[in-house]
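[1] Sequence plus predicted model, see below.
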Amino acid sequence: MILGFLASHGGSAARFLTAACQDGRLMATPAALASNNSGSAALAWAQEAGLRTAHLSAARFPDPGELDRAVLAFLQGAGVDTLVLSGYMKALGPQVLGAYAGRLLNIHPSLLPRHGGRGMYGDRVHAAVLASGDAESGASVHLVTAGIDEGPVLAHSRVPVLPGDTVDTLRARVQATEGELLLGALREFQ
């Protein structure tokens, strides 16, 4: 398995999975990371880690079709056969979605289908969980499709929502489960 990553900010999933490849927990090769944010910590980290990198954004490719083609060419040029979104904050185009259908994963910080969809990312998700009165939260690994957070869910982690929880405390508990959850889901692809 040749892994590629798309990230907008820190790229924690890419970092975790790359470490899992290096220490033998995942039989895969991390090959490439592209970011839509030229100043992202993920892009800087990936360059230092020796991954092939690219800044691919609407600023560089204003036409959505051209950007879609550029992302696909970058990933295919690196030999990527499995793509992981690592905090990627942009919708993917039809060419990337088609080329990686069934091998394109994302992790979302709620128990999908609850608290997913447009505008539901980061702390907004945890705030929505708390506002809803849900007794539990967690993370979901899902296949990426054209609809935001609508692809088939492959795995969930579950954490309780505790009395007195804040966005920060709930986020910390959910994030603590994400790396192993994503790792387990990717092992199913081997």
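    Perfect, I can see it now.

[2] use CA for all of it now, contacts and neighbours both
    OK.

[3] Residue 137: helix or strand, and which one exactly?
    strand 136-143 (DSSP states H and E).

[4] That strand - contacts with which helices or strands?
    strand 104-108, strand 153-160, helix 167-187 (3 or more CA pairs under 8 Å, 6 or more residues apart in numbering; DSSP states H and E).

[5] wait, doesn't residue 146 sit right on residue 96?
    No: contact criterion CA atoms under 8 Å: residue 146 and residue 96 do not qualify, at 10.3 Å.

[6] okay, the two: which has more neighbours?
    residue 96 (19 against 13; other CA atoms under 10 Å).

[7] In contact with the closest residue to the more buried one other than its chain neighbours, which residues?
    Computed as CA to CA, 6 or more residues apart in numbering, the closest residue to residue 96 that is not its neighbour in sequence is residue 72, at 5.4 Å. Counting by CA atoms under 8 Å, 6 or more residues apart in numbering, residue 72 touches 95, 96, 99.

[8] A further structure is provided below for comparison with the first:
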Amino acid sequence: SPVCLAGFMRLLSADFLGHYAGRVLNIHPSLLPAFPGLHAQRQALERGVKVAGCTVHFVDAGTDTGPIIAQVAVPVLPDDDEKALSSRILAEEHRLYPLAVRLAVTGKVTLDAARTRVEARATVGELALRNPGATVDPA
């Protein structure tokens, strides 16, 4: 079964990662590899991106550098501040993480070397790409 991290602010030891290889998951409030580490939403706003989001990934020895399991895009709105963007991303994190954990527990997502393998049926139904707010008026 997986080890699930959320808001974990420390790097894990090589011994720990070796023992739980391919079973440690984390969620991060950006579309990795963009904006790893602290204050991802602030980083996104400072860079002026139009799309932010969240990522569930396998944990490796780096900071938010592990193979990606799933992502959800969240539009950055013109009047967004860090709090507003963070709130919308958090809502998607609460939806995405349980799905990714379920895929890991049922063996539908695995780590093969440094690459994530997701069972094809999972990408069609359970983990289909979703863009909340896609109907936002571009004008």
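    Yes, it's here. Keep in mind that what you see is a predicted model, and the values were worked out from it rather than measured.

[9] Tell me the secondary structure at residue 121 of the first structure.
    coil (DSSP: H, G, I helix; E, B strand; the rest coil).

[10] How much space separates it from residue 65 of the first structure?
    Shown here: residue 121 of the first structure relative to residue 65 of the first structure, a distance of 25 Å by CA to CA, to the nearest Å.

[11] between those two, which one's more packed in?
    residue 121 (16 against 12).

[12] Can you tell me which of the contacts of residue 72 of the first structure comes closest to residue 86 of the first structure?
    Using CA to CA, residue 96 comes nearest to residue 86 of the first structure of the contacts of residue 72 of the first structure, at 15.5 Å.

[13] and the closest one, what pairs with it in the second structure?
    Here residue 96 of the first structure is matched to residue 16 in the second structure, going by TM-score structural alignment.

[14] A helix includes that match, no?
    Yes: assessed by three-state DSSP, residue 16 of the second structure belongs to a helix.

[15] For it, give its distance to residue 110 of the second structure.
    In terms of CA to CA, residue 16 of the second structure sits 18 Å off from residue 110 of the second structure.

[16] what does residue 12 of the second structure give?
    20 Å.

[17] that older thread, could you dump the helices and strands packed on strand 136-143 of the first structure into CSV and include distance to residue 52 of the first structure and mean neighbour count?
    CSV is the format used below for those (distance: least, CA to CA, whole Å; neighbours: other CA atoms under 10 Å):
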stretch, distance to residue 52 of the first structure, mean neighbour count
strand 104-108, 18, 24
strand 153-160, 28, 18
helix 167-187, 21, 17
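
[18] of all those, which lies closest to residue 133 of the first structure?
    Taking those one by one with CA to CA, strand 153-160 is closest: 11.4 Å.

[19] so where is the closest one in the second structure?
    Under the criterion TM-score structural alignment, strand 153-160 of the first structure matches residues 68-75.

[20] once aligned to the first structure, how far is the matching stretch on average?
    In the superposition with the first structure, the aligned residues lie an average of 0.6 Å away from stretch 68-75 of the second structure, counting by mean CA distance after the TM-score superposition for the first structure.

[21] so how far is that stretch off the chain centroid?
    Relative to its chain's centre, stretch 68-75 of the second structure lies at 6 Å (CA atoms, centre = their mean, to the nearest Å).

[22] same deal with stretch 99-115 of the second structure?
    13 Å.

[23] buried ones in it?
    99, 100, 101, 103, 104, 108, 109, 110, 111 (16 or more other CA atoms under 10 Å).

[24] hang on, the third one packs against residue 2?
    Yes: if you go by CA under 8 Å, residue 101 of the second structure and residue 2 touch, sitting 7.4 Å apart.

[25] what's the overlap in contacts for the two?
    residue 25.

[26] Tell me how far the residue sitting nearest the centre point of the second structure lies from residue 1 of the second structure.
    Geometric centre of the second structure, nearest residue: residue 55, 1.1 Å, by CA atoms, centre = their mean. Per CA to CA, residue 55 of the second structure is found 20 Å from residue 1 of the second structure.

[27] Also residue 61 of the second structure?
    In terms of CA to CA, residue 61 of the second structure sits 20 Å off from residue 1 of the second structure.

[28] same deal with residue 77 of the second structure?
    38 Å.
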